[in-house]
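**Q** My questions are about this predicted structure, shown below with the sequence.
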Amino acid sequence: APASITYQLVNYVGIAGSYDSGRDLVSLPSPTAWTGYYRSNYNGIIVSVDTLNNRPVRLKDVTDGTTNTFVVGEQSEYRVRTDGVKEDKRACNHDGGAWSGGAGGSTDWWLNMTVIRSPINAKNANNGQEQAYYRHTLLTSPHKGGAQFAMADGSVQFVSDNVNYGILTRLCDKGDGQPLGEF
């Protein structure tokens, strides 16, 4: 019989952007790709390199500043549904684990990246969070009151569950040009 393979899943996820533009919190970021796995936005730092965004993000592309932009967010706890059931929906928890994805185009699934659509540790499930390979997996943490984030400048910040959703969105958008306020 073939040997079984065990691999470690990661507890952090790359921030591919925010669901809405940080500029006005209602319009779509550009470019945007709609797929069967929900909307992919490219306004973050860790993005899929494909036909819409054919190059990796460079530091000069982070016009909001590296101290004001998330690169990686914590995703280390089970998603808790409103009925109290816990589910492991981390963005790395699919075939191949953290280091695999679809064929690389805008219509394929990808792992270990998320587009932020809900508050930290949200208990509600919007479209795009139901499967580990969908685009909008939740930021989750067992830490009481918030989650850890790595910023583009290399620093780590603990961000409260209660952070204003507009500020959270702007922290995920590398070039919205909007002030943050306290977070």
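**A** Nice, I can see it.
**Q** Please count neighbours and contacts with C-alpha atoms only from this point.
**A** OK.
**Q** Gly166 belongs to a helix, doesn't it?
**A** Yes: Gly166 forms part of a helix when assessed by DSSP: H, G, I helix; E, B strand; the rest coil.
**Q** tell me the contacts of it?
**A** For Gly166, the contacting residues are Gly22, Leu25, by CA atoms under 8 Å, 6 or more residues apart in numbering.
**Q** Please report how far it lies from Lys174.
**A** To Lys174, Gly166 is 14 Å away according to CA to CA, to the nearest Å.
**Q** Comparison target, given below:
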Amino acid sequence: MILATPRRSAFTLVELLVVIAIIGVLVALLLPAVQQAREAARRMQCSNNIKQMGLALHNYHDTYLVLPYNASPQSNDGPRQRGPSWLTRILPFVEQNAAYDQLVFTGDFTMQDGPSPNAAVLQQLNVPGFNCPSSPLPKKISQPTNANGDVTLQATNYVGITGSYWKGGTTDTVSASPQDSVYGDAVYNGMILPVGSKSDTISLTHAQDGTSNTMMVSEQSDYFYNASGDQIERRSSGHRGSTWAQGGGTANWTSNVTTVRYAIATEGGTGNGANYHVNVALVSAHPGGVMMGLADGSVSFLAETVNFAVLTGLADRQDGNVLGEY
């Protein structure tokens, strides 16, 4: 007589728990790898964004034989004339001709004091390449205006470099020509400058240290953190007019540019206390450092741990010092 083997109809509870535990371990091992892969893709996209900005700056330079300037003297008689940012000026070179052709280069681009004929166009304008895909910061910022109601404008995560507060290659020797104001100390030994500081004649040939050793663009794509660990949103595109405005003009508050005075991700200090200050530090949502665009059109990653003298040397186009490793 042959006895039939009993058939199992289901997992036991213990077996089910073991399977669930194994799956949980595999997910725990896989999740960081997935996150790292996503960040690597985002970092590559950010690098491409800055690469496209570098190409736009070179194409602008080929067209006008100078680099775009970011500010011009403002008149205090009547409604102030606060002009467009360098990012606005390169719009035709990032495939935004349609928007650029509708702009009127008069009036107040900050929309803070007087009416702007550009309010409707700028509200609709969005350039995906002006935002870092890793950034947790809002991509748009709303603001009241004097004569155009409330507007919502794109806020970029990238910033032009006007120079270094410290003589390039040093960390304690103040530059020979800081422009003192209540908003910090701007220095114009970099590449993206205001009119009135010889920026109307600044070209790539003025990168005396070499275009591969001079920074033009970098990031402000993450929050800063104070001593209590609180998040602080501060970037040079975060004030009135956002991405599209130059700020207050020469020797005044600024937008979309910074003079390097502090190490990467430094919170607070003179000129680094508000988003319209002139020394807002570089900061990035990418782990370990910031992306930067050099004057030769290349893009590099600069570690947060880099010797600060290297950062000041990169920001100063004419210090004559040899850069250390980064």
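**A** Great, that's in hand. Predicted model only: the values in this text are computed from it and were never measured.
**Q** Can you pull the TM-score for these?
**A** Taking TM-score structural alignment, normalised by the length of the first structure as the basis, the two superposed chains have a TM-score of 0.90; 179 aligned residues with a CA RMSD of 1.7 Å.
**Q** Trp86 of the second structure against Thr243, yeah?
**A** No: with contact defined as CA atoms under 8 Å, Trp86 of the second structure does not count as touching Thr243 (9.1 Å).
**Q** what's near enough to touch the residue most central in space within the first structure?
**A** Nearest to the geometric centre of the first structure sits Thr114, at 2.6 Å (CA atoms, centre = their mean). By CA under 8 Å, 6+ apart, Thr114 of the first structure lies in contact with Val13, Gly14, Ile15, Ala16, Gly17, Ala91, Arg135, His136, Thr137, Leu138.
**Q** which two of the residues you listed lie the greatest distance from each other?
**A** Gly17 and Ala91 (14.3 Å; CA to CA).
**Q** before we move on, what SS does the corresponding residue of the second structure for the residue nearest to the centre of the first structure have?
**A** Structural alignment places Thr114 of the first structure opposite Thr258 in the second structure (criterion: TM-score structural alignment). With three-state DSSP as the basis, Thr258 of the second structure sits in strand.
**Q** roughly how far apart are Thr258 of the second structure and Gln35 of the second structure?
**A** To Gln35 of the second structure, Thr258 of the second structure is 31 Å away according to CA to CA.
**Q** What is the corresponding segment of the first structure for the helix or strand where Gln36 of the second structure lies?
**A** The secondary structure element spanning Gln36 of the second structure is helix 13-64 (assigned by DSSP states H and E). The alignment of helix 13-64 of the second structure onto the first structure (TM-score structural alignment) covers no residues at all.
**Q** That helix: what's the following helix or strand?
**A** helix 86-89.
**Q** Next, Lys60 of the first structure: secondary structure please.
**A** Lys60 of the first structure - assigned by three-state DSSP - is helix.
**Q** Show me what it aligns to in the second structure.
**A** So, by TM-score structural alignment, Lys60 of the first structure is matched to Thr205.
**Q** do the same with Ser27 of the first structure
**A** So Ser27 of the first structure corresponds to Thr173, using TM-score structural alignment.
**Q** What residues does its match make contact with?
**A** So Thr173 of the second structure contacts Trp166, Lys167 (CA under 8 Å, 6+ apart).
**Q** Surely Arg43 of the second structure touches Gly288?
**A** No: contact criterion CA under 8 Å: Arg43 of the second structure and Gly288 do not qualify, at 11.7 Å.
**Q** If you count surrounding residues, which of those two has more?
**A** Arg43 (21 against 12; other CA atoms under 10 Å).
**Q** separation between Leu30 of the second structure and Ala40 of the second structure?
**A** 15 Å.
**Q** circling back: go through the contacts of Thr114 of the first structure and name the one nearest Arg79 of the first structure.
**A** Leu138 (7.4 Å).
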